[in-house]
Structures are given as structure tokens and as C-alpha cells.
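In: Need a 3D model of the following:
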Amino acid sequence: MISNHDANASIHQPDSYLNHIPAHVALIMDGNGRWAIKKGLDRSQGHAHGASKLREIVTKFGEYGVKYVTLYAFSTENWARPQNEVENILEILLTSINSELETLHQQGVKIIHLGDKTTLPEEISHAIAKSEQLTENNSKITLSVAFSYGGRSEIIQAIKNMVSEGIEAENVDEKTFERYLTTYGIPDPDIIVRTAGEMRLSNFLIWQSAYSEYYFTDVLWPDFGDEDVELVIKTFSSRNRRYGKS
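Out: You can find the predicted model right below:
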């Protein structure tokens, strides 16, 4: 975890960090509800404000040269939340797609959905498919949205698909297995960022994060801004990634 002291110090590093930019940043966007409660608002307003930050943050990472951003928007476990909260989140997702899609497309953003589409309402599933189809040839930055996603269920589904295709055990290696993951074709995250002070993965990209760096911050997601993006970049630049080597 990066401490507040380390964060304050790291922002004064020279701009040489621009030579060491993560290709893939993954974000666990936590704290929408707590942000709303602190301000005396309904939790739904926290989710709405958090959603309104997405294009700003993705754009800012893109300005630094990050080529892949993955957002953990809704986990398989989140379906167990109160029904009215789930319905509100689904409505915000649909509104965000409809209002932001054309702008993201014009900015060269390629959109990919990670997760179980079969659990989604038809209207949302259709909107996601439309966004993927419209942006499939864009290449400036790839935005993967993990919605109704769980790392364990992704692994189980990959195994089921391999078995159904008759893959023999002796032919299974890491590269073969990765072809059956929803993230196939996307590099593993270089750094995983989690907001709101929580320090766990919560079933997010558990295969893909084997050698990822981690960045935990107390900042609530709706308050996450340009300076926080800069700190993520600078923190990554200070890490020595050995991949198990001495």
C-alpha cells in the first residue's frame, strides 16, 4: 500500500517517470456509497457521481500513454445487494452507455465487456453488444468494463469450455488456458488500483494479476481525480518488477 507520506513525496519526482508507463491499469472503483453517505445523499447519487468520473479518468490515463484500462464495475457477488440498489446501478450503466458511447468512439476508445452476459437484462446486453460492435476497430485505448464479472467463475467457465472442446490434459498449458479467458488478447494488468481504503482483490482478475503491482488509496472513487492518476503513474514507475527473479 502507498502511504499518505509516500504519496505526497512521490508527486515531486522528476518527469523521468514518463519513460516507464504501465500499459494496462485496472481499477476497483470503491466508495460510491460511502461518498454519498458522507454528503448526506442517497447511495444512488454516489453511484451516479462515480459513473460520471469514468470518461475523465480513462481519458487522463490515456494522456499518459496507458493503452488498456479495465474497470471493475459490478461483480457477480454484487447481485446480492438490495434489489433497488442493483436496479439503480443497472439504470446508471445503461444511461452511461447511451450518453457516452459516441464520445468514446470519437476519441478512439475500444470497448470490451468482461463478465457473464447471460445474467444481464436484455436491454443492457443489447447496449453492450452495440458498444463493442461500434468501437471494435478503434485502437487508441482499450476500455474493458467488468460487469457481472467474477474471477473464479471466469476460470470455471474457461475449464468447462476447454473440456467441451475436448482439450486433452497433456495439451493444457498457461497459453492454452488463457485463450479461454474473457480477457484473451488483453495484456495482464501492470498495476491494480483500489480506492476507498480496501486492500483486497475481491475476486477481480485473479488469474491475470499474478505479477501485477498494487496501489491502494483511501480516496473514495467519486473523489478520484487527475492528481490521483498522476500518483498511480509515478508509483508504478518507482516499483522494481522482478517477476520472481532476484
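In: From here on, just use CA atoms for contacts and neighbour counts.
Out: Noted.
In: residues near residue 200, how many?
Out: Neighbours of residue 200 under the rule other C-alpha atoms under 10 Å: 11.
In: Now do it against residue 8, distance only.
Out: Using C-alpha to C-alpha, to the nearest Å, we find residue 200 at a distance of 23 Å from residue 8.
In: quick one more, to check against the first:
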Amino acid sequence: MDGNRRWARERGVHEAAGHAAGVDAIRPIVERAQQRGVKILSVFAFSRENWQRARGEVDTLLSLLDAAIADYTPDLVRQGVRVQLLGRQDELATSTRESIEEALRATAAGSAMTLNVAFNYSGRCEIVDAARRCLADGLSIDQIDEDALASRLYTPQPSELDLLIRTGGDQRVSNFLLWQAAYAEFYFTDRYWPDFDPAAFDTALAEYARRSRRFGR
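Out: This next block holds a predicted model:
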């Protein structure tokens, strides 16, 4: 979900307005994803590197998260969407962690689609944490293989990523789902995230459908 700040600057409004517009853009994409039969949708909301931004901007992002959880959770429950958090929850403030945990509990029975929200997330940290879980579970060196690591990632469901969509014009992964994206197809668009609407999502899916996936073969 890249380009919120640039979207705001080009319109001469405060960066907070860009982040708010970015939050608003999530809902229609989730709805369209359901309509298109997507079973797992992952969004990159806040990286561990984002803590290095200005304190005011970080506070804005955290308050937007709390507001989005309160506003959006009832709709997700009705839609049968299960929310999962990807990231280090233990590093978050107690109030934020409690809001997230409440959303996870409220949507736990959802079976129509899974919405993975990457918050305080790092792809490298996810792999490190999976390795630590292997050690904590008492696995020997010989027992630590791809399956052992994959089963201990933040994503408990099948973790292979089909399509990675990057908005905002940059063409890089930015430490997102590094393990899961091993054989993913990439789609880059110059559109900023607040302007990435269901029609743009459909365009990305159409491009994906035209590709022939070889999985390294």
C-alpha cells in the first residue's frame, strides 16, 4: 500500500490525509477480492522500518489503525473475513495490541476469506522468528528444512504467494513476504495506493491471468 504521502503532497494536503485515504482504500479492495474469489489477501500496513519516521506520523498511523479496527471489524464479521496479523505483536503498545487481539477474536470464525494485515512487519524478521521457533520446539539441525520453517511463519495457512501488487511506482519488494514471494508474479503500477480502486485491482488480476507461471522450472 505505497504512495500515501506522495498522494497527499501532490494534492497540497497534510500527509495524515494521505494515510487516511490509504486506509479508506482498503475496504473496496477487500470487497472486490471477495467478489473475485480471492481466498487470502495480504496488505502491508506498517513495516518495522516505519518506526524511524517522524513521531507525529507514526502516532497518526497508530491512531488510524485503532480507528480502522473499530470501524471495519463489524463489516468483516458480516462478510466472513478472518483477520490475521503478521508481525511482532509483542513490540506494540498495550492499547494497540489489545485492539488487534479483539479484531482477531471477533473475526476468528470467518471462512470466506483471510485478510492478513502486516503491521510492525519485516520479511527478514519473519524468517528469523521461524528459525527461533524451530529451536524452541527442540528441532535438531537435520530436522530444520523448508517445511519446518514454512510451518512456523507468521502465516499459518499455505504461505505461497501468487501475486504481489506494488503501488506507487517503485519496483522493489521492500522486505515484504520474502519467503512467500519466492515464485510470486509481480505487478507494478504507478498509481498511488489511495487511487488503487477495484478497477485497478481487476487490471492487475487480468495481467496475472495472462502469465504462465513456471515456478523456476
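In: What is the neighbour count of the equivalent of residue 218 of the first structure over in the second structure?
Out: Aligning on TM-score structural alignment places residue 218 of the first structure opposite residue 190 in the second structure. Residue 190 of the second structure has 15 neighbours, counted by other C-alpha under 10 Å.
In: correct me, but residue 190 of the second structure touches residue 169?
Out: Yes - with contact defined as C-alpha atoms under 8 Å, residue 190 of the second structure reaches residue 169; the gap is 3.9 Å.
In: Please identify every residue contacting each of the two.
Out: Residues touching both residue 190 of the second structure and residue 169 by C-alpha atoms under 8 Å, 6 or more residues apart in numbering: none at all.
In: Tell me the residue in the first structure aligned with residue 78 of the second structure.
Out: In the first structure, the residue matched to residue 78 of the second structure (TM-score structural alignment) is residue 106.
In: Give the equivalent position in the first structure for residue 97 of the second structure.
Out: Counting by TM-score structural alignment, residue 97 of the second structure corresponds to residue 125 in the first structure.
In: Which residue lies closest in space to its match, excluding its sequence neighbours?
Out: Nearest residue to residue 125 of the first structure, sequence neighbours excluded (C-alpha to C-alpha, 6 or more residues apart in numbering): residue 117, at 6.3 Å.
In: Residue 51 of the second structure now?
Out: For residue 51 of the second structure, ignoring the flanking residues on the chain, the nearest one in space by C-alpha to C-alpha, 6+ apart is residue 58 at 6.6 Å.
In: quick one: the helix or strand the one you found falls within to the first structure mean distance?
Out: Element membership of residue 58 of the second structure [criterion: DSSP states H and E] is helix 55-79. Its matched residues in the first structure lie on average 0.4 Å from helix 55-79 of the second structure after superposition (mean C-alpha distance after the TM-score superposition for the first structure).
In: so who does the residue most central in space within the second structure touch?
Out: Note on the second structure: the residue nearest the mean C-alpha position is residue 43, at 2.4 Å, using C-alpha atoms, centre = their mean. Residue 43 of the second structure makes contacts with 1, 115, 116, 117, 118, as judged by C-alpha under 8 Å, 6+ apart.
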